[in-house]
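Colleague: no sequence on this one, just coordinates:
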């Protein structure tokens, strides 16, 4: 079962365009989605739980809207590049570039999307937590 659903494409791409890009079949669409997911996971895996993010069984309400939107942008870009690599529509190129820019910012920590963090194994410390130790220096008095 795939992470993206047919309805996810309808927000950005007309059905007849999707039919042209996929030649009416599902194989090209599935391959483009897999490539888009792998591309997104390569940016997100070091900070987030990608298995949960891209779990196809999760409820619609739990899927991150930005992840869905950018995954559609990346998949549609790859579909266009498959047909006419030197003539990808400008809007598709811009949306793809925006998706990659967002992923890079998330990877660098410049943005913090509401995505699940990786599970902490028992016995491991959470890398995001910091222990603080309080105290002060010894008191010093100067008598002359």
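Modeller: All right, it came through fine. Predicted model, so just to flag it, every value in this text is computed and none were measured. Numbering: from 1, shown residues only.

Colleague: going forward, measure contacts and count neighbours with C-alpha atoms only.
Modeller: Noted.

Colleague: in terms of secondary structure, what does whatever helix or strand residue 16 lives in contact?
Modeller: Here residue 16 is covered by helix 15-22, with elements defined by DSSP states H and E. Packing partners of helix 15-22 (3 or more CA pairs under 8 Å, 6 or more residues apart in numbering; DSSP states H and E): helix 65-83.

Colleague: here comes the other one, which I'd like you to weigh against the first:
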């Protein structure tokens, strides 16, 4: 089952998606843009949140904010691949806002209402950092 549905687009972008679809649109392009966006979001959330659970959810079980971020990233990728000259400023701003939030979550500066990674013993293991009492050495010659 796909994470993003056609109804998700109509909720967030009104006629904007139609403008994209009219010029050089194929289902393969939309699917590729969605996969790029999902992978992009996963890369930022991995290590802190259970991305498998997040993206396996369907319908009302999905996190609405993640759906919005994926759509914003998808539309940005579609515009850049199909008609970059006609990209509205709001698309660039929403994409940048999505990246900024994802970077904050990845750095631990923001907390998201998402399923955390749970270990075999049922304990939350997200956000574990491995450190050493020794200073790192630069071994370049």
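Modeller: Cool, the structure landed. As the structure is a computational prediction, the values presented were derived from the model and not from experiment.

Colleague: hmm, who's touching the helix holding residue 16 of structure 1?
Modeller: For helix 15-22 of structure 1, contacts defined as CA atoms under 8 Å, 6 or more residues apart in numbering pick out 24-25, 28-29, 79-80, 83.

Colleague: one more time with 7 Å, if that's ok
Modeller: 28-29, 79-80 (CA atoms under 7 Å, 6 or more residues apart in numbering).

Colleague: with stretch 68-78 of structure 2 instead?
Modeller: Against stretch 68-78 of structure 2 from outside (CA under 7 Å, 6+ apart): 30, 33-34, 37-38, 91-92, 94-95, 98.

Colleague: for structure 1, what spans make up the helices?
Modeller: Remark: helices assigned in structure 1 by DSSP state H are 6-10, 15-22, 27-44, 50-53, 65-83, 90-108.

Colleague: could you identify which of those helices is most buried?
Modeller: helix 65-83 (a mean of 21; mean count of other CA atoms under 10 Å).

Colleague: just how off-centre is that one within its chain?
Modeller: Relative to its chain's centre, helix 65-83 of structure 1 lies at 12 Å (CA atoms, centre = their mean, to the nearest Å).

Colleague: now the angle from it to helix 27-44?
Modeller: Helix 65-83 of structure 1 and helix 27-44 are oriented at 130 degrees to each other (axes from the mean of the first three to the mean of the last three CA atoms, to 10 degrees).

Colleague: what does helix 65-83 of structure 1 correspond to over in structure 2?
Modeller: Matched against structure 2 by TM-score structural alignment, helix 65-83 of structure 1 falls on residues 64-82.

Colleague: superpose on structure 1 and give me the mean offset of that stretch.
Modeller: Superposing on structure 1 and averaging over aligned pairs (mean CA distance after the TM-score superposition for structure 1), stretch 64-82 of structure 2 comes out at 0.4 Å.

Colleague: got a markdown table for the helices of structure 1, with distance to residue 120 of structure 1 too?
Modeller: Listed next are these as a markdown table, based on distance: least, CA to CA, whole Å:
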| stretch | distance to residue 120 of structure 1 |
| --- | --- |
| helix 6-10 | 32 |
| helix 15-22 | 40 |
| helix 27-44 | 17 |
| helix 50-53 | 14 |
| helix 65-83 | 23 |
| helix 90-108 | 19 |
